[in-house]
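> one predicted model, sequence on top.
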Amino acid sequence: MRVTLGIPNPHNKVCKLKKSLYGLKQASRQWFQKLAGFLNSRNYQQSKNDPSLFLKKSASNTTILAIYVDDILLTGSNSTEIDSIKRHLDDEFTIKDLGILHYFLGMEASYINEGIVLTQHKFTKDLLQLQHFSHKPATTPLPLHCKLTNEDPHDFSDPTLYRTLVGKLNFLTHTRPDLAFATQLLSQFMQTPKQSHFDALLHVLQYVNITAGQGILLKGEANLTLQAFSDSDWASCPISRRSVTGYLILLENSPTSWKSKKQSTISKSSSEAEYRAMQQATSEITWLVNLLEELNVTSLKPVTLYCNNQSAMQIAKNPVYHERTKHIEIDCHFTREKLMEGLNLFTYSKSIG
């Protein structure tokens, strides 16, 4: 920091910073440390599975506090404790109580008899206003048999617009699992987008336009179970020949976690590609089970993982396949380890793919 005006003999002097200023690189870290320290002093324990989650448990009650920078979600079974922590937060930091959750980080929460509906309707409307496009309805996120490459000789004239729209689509996937595959595909061409890539992006926007109010329903159930589905599109990328992993995890019948992502290495067979997809789904299952057990949601094991490749399931179950799978990285055999621990239960499903 430069010495401020008015200080006598400012040469060879510096300012000692006693508090972190807003906008500095370490400001967010300092803020989180201060907030975490305050919560710890109120007997809130930081989650081992999510550092932004704080829990206060007693024999009969649990209070949950989720943090995103300076936005806080607070819930629990003890209304007295909730009122108490809000008062203490207000005394320490001067907070604004916004009441029942309706809008948070671009997501809207609506309450119906079956549970809570999460949507991003306002964010979707703002996204669609960024670009003029034909309002011809599109019934699929991408055109049928869409294969995008870098061979198109026509560069798109406004790469910044392309990156902006794809970035917003990526944020929209927080409540729209149906857009996950299309978004990961379009994200591969952010550096030098072509006209064909932008045409595919416009098709996605046409689909979003007619499904603007779509979201996810989080149902309230007495007995919660986890089930997962994994799949892989072997060597689907025409550029790198890498496979694409996809998985979906349901808490009872509510979508909880999903992903569509290109695999980091080339798989030599469809079985290997499916096995890698199972590994990524298993990693997510492991994290979710540990997190839910912290929230007192127990009796989740074993979690059923559905797969449509018998060979991949046998690789996970049978270590005798070493000769055919010794080139697969050690971390992929994490799937087999979790199966032996009883975390997973693999089930064959013909309905995938």
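Nice, I can see it.

> for the rest of this, base every contact and every neighbour count on C-alpha atoms.
Noted.

> in the stretch 1-150 of the chain, which spans are strands?
Using DSSP state E, counting those that start in this stretch, the strands of the stretch 1-150 of the chain run over residues 45-46, 53-57, 62-68, 71-76, 103-104, 107-112, 115-119.

> comparison target, given below:
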Amino acid sequence: MEFVRICSKGINLCQQKYVLQLLSDTGFLASMPTSLPMDPNNNLNAEIGDLLPDPSLYRRLIGKLLYLTISRPDITYVVHKLSQFMQSPTNIHLKAVHHLLQYLKGTPGQGILFPANSTLQLTVYYDVDWAGCLSTRRSTTHFVIFLGQSLLSWRSKRQNTVSKSSTEAENHSILATSSELV
């Protein structure tokens, strides 16, 4: 983890060296960057594509990307989504990982900024995708918590139960978010 002081702006928490090493190790250091961490038209599920003959590369990449989410909330959702296919990854899933690596190529120094002149107001945003998992119909809770302008906490987690309505899924999401605040 790197702490980079940005003079009067504040402190930036980032993992630029880690990202550049990951890109170098995977051969993506010279790749063309993309502007989004995931193709919005890519509807990933377990039934698409051909199984990888050796899933260990996919699993190692996901592990490295999970570590990177410590300072990169912008990739948390995508890494969470891709980690769902660890048991039986396909060529389509690996292609989505490659797309994410291309996104990291364009944003290696991005991280969390803690501004020097930020207020101490707590702001919370949450959302849920009701029955978003196509195979289990479980919902996923997403939330972010800011202290002033600084991102303090974030999460993207599949709910443990299947909700019968969007209201029930929202209630589970509110509970998870409230628990984080306490």
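Thanks, I have it. This one's a predicted model, so the numbers in the text were calculated from it and none came from an experiment.

> Asn344 of the first structure is nearest to which of the strands of the stretch 1-150 of the first structure?
When the strands of the stretch 1-150 of the first structure are compared by Cα to Cα, strand 53-57 sits nearest Asn344 of the first structure, at 25.6 Å.

> export the strands of the stretch 1-150 of the first structure to a markdown table and tack on mean neighbour count and distance to Pro153 of the first structure?
Below are the strands of the stretch 1-150 of the first structure laid out as a markdown table (neighbours: other Cα atoms under 10 Å; distance: least, Cα to Cα, whole Å):
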| stretch | mean neighbour count | distance to Pro153 of the first structure |
| --- | --- | --- |
| strand 45-46 | 18 | 53 |
| strand 53-57 | 19 | 49 |
| strand 62-68 | 17 | 43 |
| strand 71-76 | 14 | 46 |
| strand 103-104 | 14 | 42 |
| strand 107-112 | 15 | 39 |
| strand 115-119 | 19 | 38 |
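
> can I get the ones you listed in CSV with distance to Ala222 of the first structure?
Below are these laid out as CSV (distance: least, Cα to Cα, whole Å):
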stretch, distance to Ala222 of the first structure
strand 45-46, 26
strand 53-57, 20
strand 62-68, 17
strand 71-76, 16
strand 103-104, 26
strand 107-112, 17
strand 115-119, 12
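
> of all those strands, which one comes closest to Val289 of the first structure?
With distances scored as Cα to Cα, the stretch of the strands of the stretch 1-150 of the first structure nearest to Val289 of the first structure is strand 53-57 (15.2 Å).

> matching residues in the second structure for that closest one?
Matched against the second structure by TM-score structural alignment, strand 53-57 of the first structure finds no partner residues.

> over to stretch 156-165 of the first structure?
Mapping stretch 156-165 of the first structure onto the second structure (TM-score structural alignment) gives residues 52-61.

> quick one: the strands in the second structure?
2-6, 10-14, 111-115, 122-129, 140-147, 150-158 (DSSP state E).

> now tabulate these in JSON lines and tack on distance to Asp50 of the second structure.
Below are those laid out as JSON lines (distance: least, Cα to Cα, whole Å):
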{"stretch": "strand 2-6", "distance to Asp50 of the second structure": "38"}
{"stretch": "strand 10-14", "distance to Asp50 of the second structure": "35"}
{"stretch": "strand 111-115", "distance to Asp50 of the second structure": "34"}
{"stretch": "strand 122-129", "distance to Asp50 of the second structure": "27"}
{"stretch": "strand 140-147", "distance to Asp50 of the second structure": "26"}
{"stretch": "strand 150-158", "distance to Asp50 of the second structure": "25"}
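
> what's next to the match of stretch 156-165 of the first structure, contact-wise?
Stretch 52-61 of the second structure is contacted from outside by Met86, Gln87, Ser88, Pro89, Thr90, Asn91, Leu94, Val97, using Cα atoms under 8 Å, 6 or more residues apart in numbering.

> what's the burial count for the first one?
It stands for Met86 of the second structure. Per other Cα atoms under 10 Å, the neighbour tally for Met86 of the second structure reads 17.
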